[in-house]
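> sequence and predicted structure are below.
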Amino acid sequence: MSSELTSDSIKGFDEDLPVTHHNDVYSTIDPEPLYAAQSFSGKVVLVTGASRGIGRETALHYARAGASVAIVARTGDALDETRDIIVAAVPGADVLVLVADVRDVESVRGAVEGVLRHFGKLDILIANAGAITLFTPMLNKKDPNAWWNTFEVNIRGVFNSVSVALPALEKTQGYIVAITSLGGQLRVPGGSDGCISKHAVNRLVEFVALEHPSVRTFALAPGYLPTRIAAETGTLGSNGEGAAGVALNTLALPAATMLYLTSGRADWLSGRFCSANWDMAEVERDWKDLIVQKGGLLNKLYIPLP
């Protein structure tokens, strides 16, 4: 990780909710009661970017809670591995493997049509597929095509997935979770493609909630994770910590948070940004009224009063 990535060099690092922060699953979002009750039985969940990392862990969480899952990525072999892991952990799980590239709307359309043919409906979309380049200055350092590919995956891919899935999700009054990033609220040296594209994802979620209020839609930042993409892009330190020394999360934390968000317990957050690190009980107890009244957790200009 670049030595420039410190809490001083990252702009907006201190802009956060003053609630307890977690790096692993905690009581409010504990999925075990959902597993025991099979709370998502009868639900159909589509997860993009499911070949590894957050997507794989999330698909496994939903299967354990009783859902049927469709897993999507570009690499069939890796998806088969995800399916095998799920079926080994949840014997009898209904897992549909679909190879698709989220950058191609017709490829996504084919995947969604495959879900509807196989399962007959769609209840939850997890738009997780993401990309980012090595953290380097944008001028003279980043390959412009690689820089733009980040937008193709992060914003076009989310738009394609959401727009194609919306008719089915409106029929079930379902849920969308678009994986964003804390970086979407920050200005991180060398991270222009990731930060800008994820900022756009946050605004896209606001528009989906505005135009399709029957579908509850969230922008979820999963926090710093020990994923392959983090290692490849230089956002992990030599000791394995995240940027600016921030502690890493378990993959289970964002996955369990998604179960919480799509369980009906946090519908008031629809159309807003939230972080998997935040203690959701404290967010609701201490901040819900102010967030709702003042339009908080939305992208907007902030002008400090004198």
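Perfect, I can see it now. Numbering: from 1, shown residues only.

> only C-alpha atoms for contact and neighbour calcs from this point on.
Fine.

> mind giving me the packing neighbours of the host helix or strand of Thr217?
Element membership for Thr217, per DSSP states H and E: strand 216-221. Applying 3 or more C-alpha pairs under 8 Å, 6 or more residues apart in numbering; DSSP states H and E, we find strand 216-221 packed against strand 175-179, helix 192-211, strand 272-275.

> would TSV of these with distance to Gly264 be doable?
TSV is the format used below for those (distance: least, C-alpha to C-alpha, whole Å):
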stretch	distance to Gly264
strand 175-179	9
helix 192-211	15
strand 272-275	15
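
> pick the most buried one from the ones you listed.
Of all the helices and strands packed on strand 216-221, strand 175-179 has the most neighbours on average by mean count of other C-alpha atoms under 10 Å, namely a mean of 27.

> what comes into contact with it?
123-129, 158, 162, 169, 201, 205, 215-222, 258, 262 (C-alpha atoms under 8 Å, 6 or more residues apart in numbering).

> okay, strands next: where are they in this structure?
Assigned by DSSP state E, the chain shows strands spanning 44-48, 68-73, 95-99, 124-127, 175-179, 216-221, 272-275.

> same list (those strands) but as JSON lines, adding distance to Pro33.
Putting these into JSON lines (distance: least, C-alpha to C-alpha, whole Å) gives the following:
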{"stretch": "strand 44-48", "distance to Pro33": "19"}
{"stretch": "strand 68-73", "distance to Pro33": "18"}
{"stretch": "strand 95-99", "distance to Pro33": "22"}
{"stretch": "strand 124-127", "distance to Pro33": "19"}
{"stretch": "strand 175-179", "distance to Pro33": "20"}
{"stretch": "strand 216-221", "distance to Pro33": "22"}
{"stretch": "strand 272-275", "distance to Pro33": "22"}
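
> right, so of the ones you listed, which gets closest to Asp16?
strand 272-275 (9.3 Å; C-alpha to C-alpha).

> other SSEs contacting that closest one?
Counting contacts by 3+ C-alpha pairs under 8 Å, 6+ apart, strand 272-275 is packed against helix 192-211, strand 216-221.

> can you put these in TSV and add distance to Asp16?
Below are these laid out as TSV (distance: least, C-alpha to C-alpha, whole Å):
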stretch	distance to Asp16
helix 192-211	15
strand 216-221	12
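
> tell me who's in contact with Ser197.
150-151, 154-155, 184.

> before we go on, here's another structure to hold up against the first:
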Amino acid sequence: MSIINGLDENLPVTHHHDVYPAISPEPLFAAQTYRGKVVLITGASRGIGAETATAYARAGASVAVVARWKGTLDESAAAIRSAVSEAQVLAVPADVRDAKAVHDAVQATLSRFGQIDIVIANAGTATKLSGTLDSKDPDDWWNTFEVNIRGVYNTFRASVMPLKTSKGYFIAISSVGAQLRVPGASDYCISKHAVNRLVEYIAIEHPSIKTFSLHPGEIYTQLQKDTRDVDDRSVKYDSPLLPAATMLYLTSGRVDWLNGRYLSANWDLEVIEKEMKEIIVTKGGLVNKLCIPF
């Protein structure tokens, strides 16, 4: 028996590890579907955030990229402009733990572009995958919550009014860890579980804003390298374009019925729509709840 609890808390659908036809972003790129839209992404200096910002820019959106370190953030913005020559990109350094800094980043975006239609709270962190929760440094352990929960809250709070105006979208990057109990990863799993509940509250209290918590798949990021002692490059990881394409799909208006729910980028969204929509809606599925199997 695995020492990781929750591995069976998944949907019985096809699991993808790269972009699949139903969510292919190519038609959106060709049609410039997001032209006239403004997207703000935190944690956008590298990895999933940078890949997602580039995808939205390729689809015609103006993008504001936010991260702590100006140097890497400027490199990310330059890479987006290199990939999309006409891209409108604003780089705003900010630490998501700082409510005023996030507020200022949102205001800078509004000043530059006049609106915000989509916000993706992607910034996240974790401690090393080791030890028990009582053996971890308490400040390091709590810092994970400062970034993963307070950072998402700060990002939503700062952007709620422009998103209500645009009737826009808010996506919080969660994790399959939200459904797991992994020894050595208490700070990460608990904080991501809380992210899912936060998204449920956004949906309840601000119904004009469509919101999702998204597991992006198993992507080989700097966070993976920083928190694991082994060299994981031998593992078959998912394509970073998978979560980016999934987010383009989620914010296209085609699956707004999934508002307020947890999703995995690995799940086949077309199959979910065709075969599971009725039971998910009627039973209130894909949200945190007490479930007693008997």
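Yep, that arrived. The model shown is predicted, which means the values in this text are computed figures rather than measured ones.

> tm score of chain vs chain?
TM-score for the superposed pair, counting by TM-score structural alignment, normalised by the length of structure 2: 0.98. Supporting figures: 294 aligned residues with a C-alpha RMSD of 1.2 Å.

> picking that back up, which one, of the helices and strands packed on strand 272-275 of structure 1, ends up nearest to Glu81 of structure 1?
If we rank these by C-alpha to C-alpha, the stretch that ends up nearest is strand 216-221, at 25.5 Å.

> how far away from the center of its chain is that closest one?
7 Å (C-alpha atoms, centre = their mean, to the nearest Å).

> tilt between it and strand 175-179?
Interaxial angle of strand 216-221 of structure 1 relative to strand 175-179 (axes from the mean of the first three to the mean of the last three C-alpha atoms, to 10 degrees): 20 degrees.

> re the thing from before, the strand holding Thr217 of structure 1: average distance to aligned residues in structure 2?
Its aligned residues in structure 2 lie a mean 0.3 Å from strand 216-221 of structure 1 after superposition (mean C-alpha distance after the TM-score superposition for structure 1).

> quick one: that strand aligns where in structure 2?
Mapping strand 216-221 of structure 1 onto structure 2 (TM-score structural alignment) gives residues 210-215.

> can you pull out the helices in the stretch 151-294 of structure 2?
Ranges of helices within the stretch 151-294 of structure 2 are 151-166, 186-205, 222-227, 241-250, 269-271, 277-283, based on DSSP state H, counting those that start in this stretch.

> save those helices as CSV, and put in distance to Gly47 of structure 2 too.
As requested, the helices of the stretch 151-294 of structure 2 are arranged in CSV below (distance: least, C-alpha to C-alpha, whole Å):
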stretch, distance to Gly47 of structure 2
helix 151-166, 18
helix 186-205, 18
helix 222-227, 7
helix 241-250, 10
helix 269-271, 23
helix 277-283, 31
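
> nearest residue to the middle of structure 2?
Ile173 (2.3 Å; C-alpha atoms, centre = their mean).

> and the closest residue to Val199 of structure 2 other than its chain neighbours, how many neighbours?
Counting by C-alpha to C-alpha, 6 or more residues apart in numbering, Val199 of structure 2 lies nearest to Gly260, which is 5.7 Å off, once chain neighbours are set aside. Using other C-alpha atoms under 10 Å, Gly260 of structure 2 has 26 other residues around it.

> the aligned residue in structure 2 for Gly157 of structure 1 and Asn143 of structure 2: what is the separation?
In the superposition onto structure 2, Gly157 of structure 1 corresponds to Gly151 when matched by TM-score structural alignment. According to C-alpha to C-alpha, to the nearest Å, Gly151 of structure 2 and Asn143 of structure 2 sit 10 Å apart.

> who's more crowded, those two?
Legend: neighbour count by other C-alpha under 10 Å for Gly151 of structure 2 and Asn143, higher for Gly151 (24 against 18).

> for that one, give me its contacts.
The contact partners of Gly151 of structure 2, by C-alpha under 8 Å, 6+ apart, come to 96-98, 121, 123.

> which among these gets closest to Val39 of structure 2?
For the contacts of Gly151 of structure 2, the nearest to Val39 of structure 2 is Ala121 (10.9 Å; C-alpha to C-alpha).

> wait, isn't that closest one in contact with Thr155?
Yes. The criterion here is C-alpha atoms under 8 Å, and Ala121 of structure 2 meets it with Thr155 at 6.6 Å.

> Asn288 of structure 2 reaches Val195, doesn't it?
No. In this structure Asn288 of structure 2 lies outside contact range of Val195 using C-alpha under 8 Å: 10.4 Å.

> common neighbours of those two, please.
By C-alpha under 8 Å, 6+ apart, no residue touches both Asn288 of structure 2 and Val195.

> mind listing what Pro158 of structure 2 touches?
Heads up, residue 158 of structure 2 is Ala, not Pro. 99, 102-103, 106 are the contacts of Ala158 of structure 2 under C-alpha under 8 Å, 6+ apart.

> separation between it and Leu40 of structure 2?
Taking C-alpha to C-alpha, one finds Ala158 of structure 2 at 11 Å from Leu40 of structure 2.

> what touches both of those two?
With C-alpha under 8 Å, 6+ apart as the test, Ala158 of structure 2 and Leu40 both reach Val106.

> of the helices and strands packed on strand 216-221 of structure 1, which is nearest Ile10 of structure 1?
Minimum separation from Ile10 of structure 1 across those (C-alpha to C-alpha) falls at helix 192-211, 11.3 Å.

> off-centre distance for that closest one?
For helix 192-211 of structure 1, the separation from the chain centroid amounts to 12 Å (computed by C-alpha atoms, centre = their mean).

> counterpart of Ala281 of structure 1 in structure 2?
Per TM-score structural alignment, Ala281 of structure 1 is aligned with Glu270.

> can you report how many residues lie near the nearest residue to its match once chain neighbours are set aside?
Nearest in space to Glu270 of structure 2, with sequence neighbours left out and distances taken as C-alpha to C-alpha, 6+ apart, is Ala22 at 6.3 Å. Ala22 of structure 2: 13 surrounding residues under other C-alpha under 10 Å.

> ok, now His15 of structure 2?
Neighbour count for His15 of structure 2, taken as other C-alpha under 10 Å: 14.

> what do you get for Ala265 of structure 2?
25.

> how about Gly184 of structure 1?
23.

> surely it meets Asp193?
No. Checked against C-alpha under 8 Å, the pair Gly184 of structure 1 and Asp193 is beyond contact range at 9.8 Å.

> quick one: the residue opposite Asp137 of structure 2 in structure 1 once aligned from Phe151 of structure 1, how far?
In structure 1, Asp137 of structure 2 lines up with Asp143, judged by TM-score structural alignment. Noted for Asp143 of structure 1: a distance of 13 Å to Phe151 of structure 1, by C-alpha to C-alpha.

> no further queries at this time; thank you.
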